[in-house]
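Asker: my questions are about this predicted structure, shown below with the sequence.
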Amino acid sequence: MDFIGRFEEIAGALKALAGTEKMGKIIVYTPPEKKDEPETCGYMEEGIIRRYYAGKDCHIYSNYPESSREISFHKEKEDRIIKNCLRKDRGTGKNQKKKKISRKKDNWKKRKEKSRLPEGYTLRPAVQADASAMASLYSQGFELYPTPLHMENYILETMHSNVLYFLVEKYGKIVSLASAEMDPKNRNAEITDCLTIPSERGKGHMKELIRALEKELSERSFLISYTLCRASAPGINAAFSSLGYAFTGRLVNNCRIGNGFEDMNIWCRML
């Protein structure tokens, strides 16, 4: 929900609701001018989404009514993944300043480039006729997920709202897919629902999907794209890092994916 008053006016209600519903974590998205208010109420900042509010940063604060939820059980592994991503990024010899200066030029260049997919593979926007196969693929790929992607009706419904789905096919069979949840008011979009079947991983499909989504978002005048991706998954973090996304925080035990709650890394990029 959206709230425009002082945070202390709603902090008590959030705590009470968390107790009633047995919620282990409260998450608050805060604009820059309000970012100090959650901290005074016992919240801690976990990350930032750059330019989230139509060009202004979003500060993400969390509070843990359930103390065990605050513990990151795989912190060392997740830190190593980020360290490796950033090391590889530095190894390209392109610093962030140069990337920002040349980004507009690079975007135009990318629009002219053909897909890097091998012969037999096709990248395209998903259509209604794909919904059943997409739902089946998602149900196989995720035991648990924050949204009901295993339901064909849900995918069809989101296709008609502000969600873009793109997919990669191999000789007509879907092997990889991702989406962008668009916020037209604030001109941001979250790259999410990323999945590649096991036999096709490591072939660069996800990077191509992300590029395609970015291109479409840029043409629609969105300002930024960002993602909250599984902190323990090296491949997806490496994909976003290699495409020029900046790591801006980690949300501990943030959502249910796979076998339970997982930490999520935040990656952002200006379009």
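Answerer: Thanks, I have the structure now. Nothing here was measured: the structure is a model prediction, and the numbers come from that model.

Asker: can we go C-alpha only for contacts and neighbour counts from here?
Answerer: Noted.

Asker: now do the SS call for Arg103.
Answerer: Reducing the assignment to helix, strand or coil with DSSP: H, G, I helix; E, B strand; the rest coil, the entry for Arg103 is helix.

Asker: and for it, nearest residue in space, chain neighbours not counted?
Answerer: Here the nearest residue to Arg103 in space, its sequence neighbours aside, is Leu271; by CA to CA, 6 or more residues apart in numbering that works out to 7.8 Å.

Asker: roughly how far apart are the one you found and Thr30?
Answerer: Noted for Leu271: a distance of 22 Å to Thr30, by CA to CA, to the nearest Å.

Asker: more neighbours: which of these two?
Answerer: For Leu271 versus Thr30, the count of surrounding residues by other CA atoms under 10 Å is larger for Thr30: 22 against 19.

Asker: and the nearest residue to that one once chain neighbours are set aside, what element?
Answerer: Spatial nearest neighbour of Thr30, excluding adjacent residues (CA to CA, 6+ apart): His59 at 5.0 Å. His59 belongs to strand 56-63 when elements are defined using DSSP states H and E.

Asker: take this one as well and set it beside the first:
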Amino acid sequence: MGLKALWDVDLWNDRLVAYLPDLSAQEQEKVKEKIKNAPAGKFTVYTLENHQDTLLDLGFQHEADLPGFFEGKTAKIFSLFLKEERNKSASATKNKDVLNIVKNDKAVPSQSWKGILFSHLEESDLDQLTSLYKRVFDVYPTNIFDQNYIKASMNNNYTFVTAKDQGKVIGAASAMKTGYQSAEITDCAVDPDYRGRNILHGLILELETRLVKERIFNAFSITRAVSVGMNMTVKRLDYTYKGTLVNNCKISSGYEDMNIWVKKLKN
């Protein structure tokens, strides 16, 4: 039995995302139908390498790789821009500058975590968590400002962890399990008053430990391409850059390019 196919219609970010490891003849016809109907500005397909020619022939372009995504196998990420303006990066030059800064970084981060407790999110902390997210983000690709959304996510395929200082939630992150024995490190935020102490570093390590216990050994992060801090954090944690997704989702002022970083947690 092959790997399952998944489709995600993301109205907020005006995109259609399909996870099609086997890309059967039936799925190919569905892809063609979606292209014809143009239901979104961007259409992204995750598939295995042996299907890449099929997507290239349909006009898709290769944006990134995700080693380990499909139960240890590499996902090739292809996108078709159904709205021409969606294929024009507004930050291409800055993206390159950020990557150069990050790749040339040789610093070893200090761990200024004295008094900070990293732990699993408790429902009693949902109010503090959503307040933190509202303070850090003006706009976000998912509804992390809603306690009910986070509670539902916790009961589904997300693991949330928090960083606390004397009971106050000052940082948070989550791992979204893909269903393919891999997970995305996401929803990362740190109270501005605590920046510079590598709190996010500790949060991601806590998530990685929990993922390994669940026998999920492939992790990845999709980071804002213009953010030195977030890209630097995952690079220092031994994640490897694997490509950039152009105008992928809404964060802050509009659509932003996102970098793919990957890490094998255990051989």
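Answerer: Nice, I can see it. Please read these numbers as outputs of a predicted model, since none were measured by experiment.

Asker: counterpart of the residue nearest to Thr30 of the first structure over in the second structure?
Answerer: Taking TM-score structural alignment, His59 of the first structure has Lys76 as its aligned residue in the second structure.

Asker: didn't that match look like it was pressed against Asn50?
Answerer: No: shown here, Lys76 of the second structure and Asn50 do not form a contact pair, counting by CA atoms under 8 Å, at 9.5 Å.

Asker: show me which of those two is the more surrounded one.
Answerer: For Lys76 of the second structure against Asn50, the residue with the higher neighbour count under other CA under 10 Å is Lys76, and the figures read 22 against 11.

Asker: residue contacts, Tyr149 of the second structure?
Answerer: Remark: with contacts taken as CA atoms under 8 Å, 6 or more residues apart in numbering, Tyr149 of the second structure is in contact with Asn143.

Asker: that one: which element?
Answerer: Going by DSSP H and E, Tyr149 of the second structure is part of helix 147-154.

Asker: for Arg69 of the first structure, see how far away the residue nearest the centre of the first structure is.
Answerer: In the first structure, the centroid-proximal residue (CA atoms, centre = their mean) is Thr227; its distance is 2.0 Å. Taking CA to CA as the measure, Thr227 of the first structure falls 22 Å from Arg69 of the first structure.

Asker: Lys110 of the first structure now?
Answerer: Taking CA to CA as the measure, Lys110 of the first structure and Arg69 of the first structure are separated by 42 Å.

Asker: the two: who's more crowded?
Answerer: Counting neighbours by other CA under 10 Å for Lys110 of the first structure and for Arg69 shows that Arg69 has the greater number, 17 against 14.

Asker: and that one, what's its match in the second structure?
Answerer: Correspondence of Arg69 of the first structure to the second structure, assessed by TM-score structural alignment: Arg86.

Asker: who's in contact with that match?
Answerer: Gly41, Lys42, Val246, Asn247.

Asker: most neighbours, which of those?
Answerer: Note: the member of those with the most neighbours is Lys42, at 25 neighbours, neighbours being other CA under 10 Å.

Asker: take the contacts of Arg86 of the second structure and keep only those in strands.
Answerer: Taking DSSP state E, the ones among the contacts of Arg86 of the second structure that sit in strands are Lys42, Val246, Asn247.

Asker: which among those gets closest to Val102 of the second structure?
Answerer: Within those, proximity to Val102 of the second structure (CA to CA) peaks at Val246, which comes in at 19.1 Å.

Asker: what lines up against that closest one once you look at the first structure?
Answerer: Using TM-score structural alignment as the criterion, Val246 of the second structure maps onto Val252 of the first structure.

Asker: residues touching that match, list them.
Answerer: Glu46, Arg69, Glu70, Ile71, Ser72, Glu262, Asp263, Met264.

Asker: the aligned partner of Lys203 of the first structure in the second structure and Asp191 of the second structure: what is the separation?
Answerer: If you follow Lys203 of the first structure across to the second structure using TM-score structural alignment, you land on Arg197. Arg197 of the second structure sits 11 Å away from Asp191 of the second structure when distances are taken as CA to CA.

Asker: equivalent analysis for Leu56 of the second structure, please.
Answerer: With the distance defined as CA to CA, Leu56 of the second structure ends up 43 Å from Asp191 of the second structure.

Asker: and for Phe43 of the second structure?
Answerer: Distance, Phe43 of the second structure to Asp191 of the second structure, using CA to CA: 34 Å.

Asker: same check on Phe160 of the second structure?
Answerer: Using CA to CA, one obtains 16 Å as the distance from Phe160 of the second structure to Asp191 of the second structure.

Asker: neighbour count: the two, which is higher?
Answerer: Counted by other CA under 10 Å, Phe160 of the second structure and Asp191 do not tie: Phe160 has more neighbours, with 24 against 16.

Asker: now check the first structure for the residue matching the more buried one.
Answerer: With TM-score structural alignment as the criterion, the equivalent of Phe160 of the second structure in the first structure is Tyr165.

Asker: tell me the contacts of its match?
Answerer: Applying CA under 8 Å, 6+ apart, we find Tyr165 of the first structure in contact with Pro125, Ala126, Met159, Leu177, Ala178, Ser179, Ala180.

Asker: which ones among these map onto strands?
Answerer: Among those, DSSP E puts Pro125, Leu177, Ala178, Ser179, Ala180 in strands.

Asker: can you count the residues close to the last one?
Answerer: What that stands for is Ala180 of the first structure. Neighbouring residues of Ala180 of the first structure were enumerated by other CA under 10 Å; the total is 25.

Asker: excluding its backbone neighbours, what's nearest it?
Answerer: For Ala180 of the first structure, ignoring the flanking residues on the chain, the nearest one in space by CA to CA, 6+ apart is Ile191 at 4.5 Å.

Asker: and the aligned residue in the second structure for the one you found, which of the three is it?
Answerer: Structural correspondence for Ile191 of the first structure with respect to the second structure (TM-score structural alignment): Ile185. The three-state assignment at Ile185 of the second structure reads strand, by three-state DSSP.

Asker: for Thr223 of the second structure, see how far away Ile185 of the second structure is.
Answerer: The value you get for Ile185 of the second structure to Thr223 of the second structure, if CA to CA is used, is 9 Å.

Asker: now swap in Trp7 of the second structure and tell me
Answerer: When Trp7 of the second structure is compared with Thr223 of the second structure (using CA to CA), they lie 22 Å apart.

Asker: more neighbours: which of those two?
Answerer: Comparing Trp7 of the second structure with Thr223 by neighbour count (other CA under 10 Å), the higher total belongs to Thr223, at 23 against 11.
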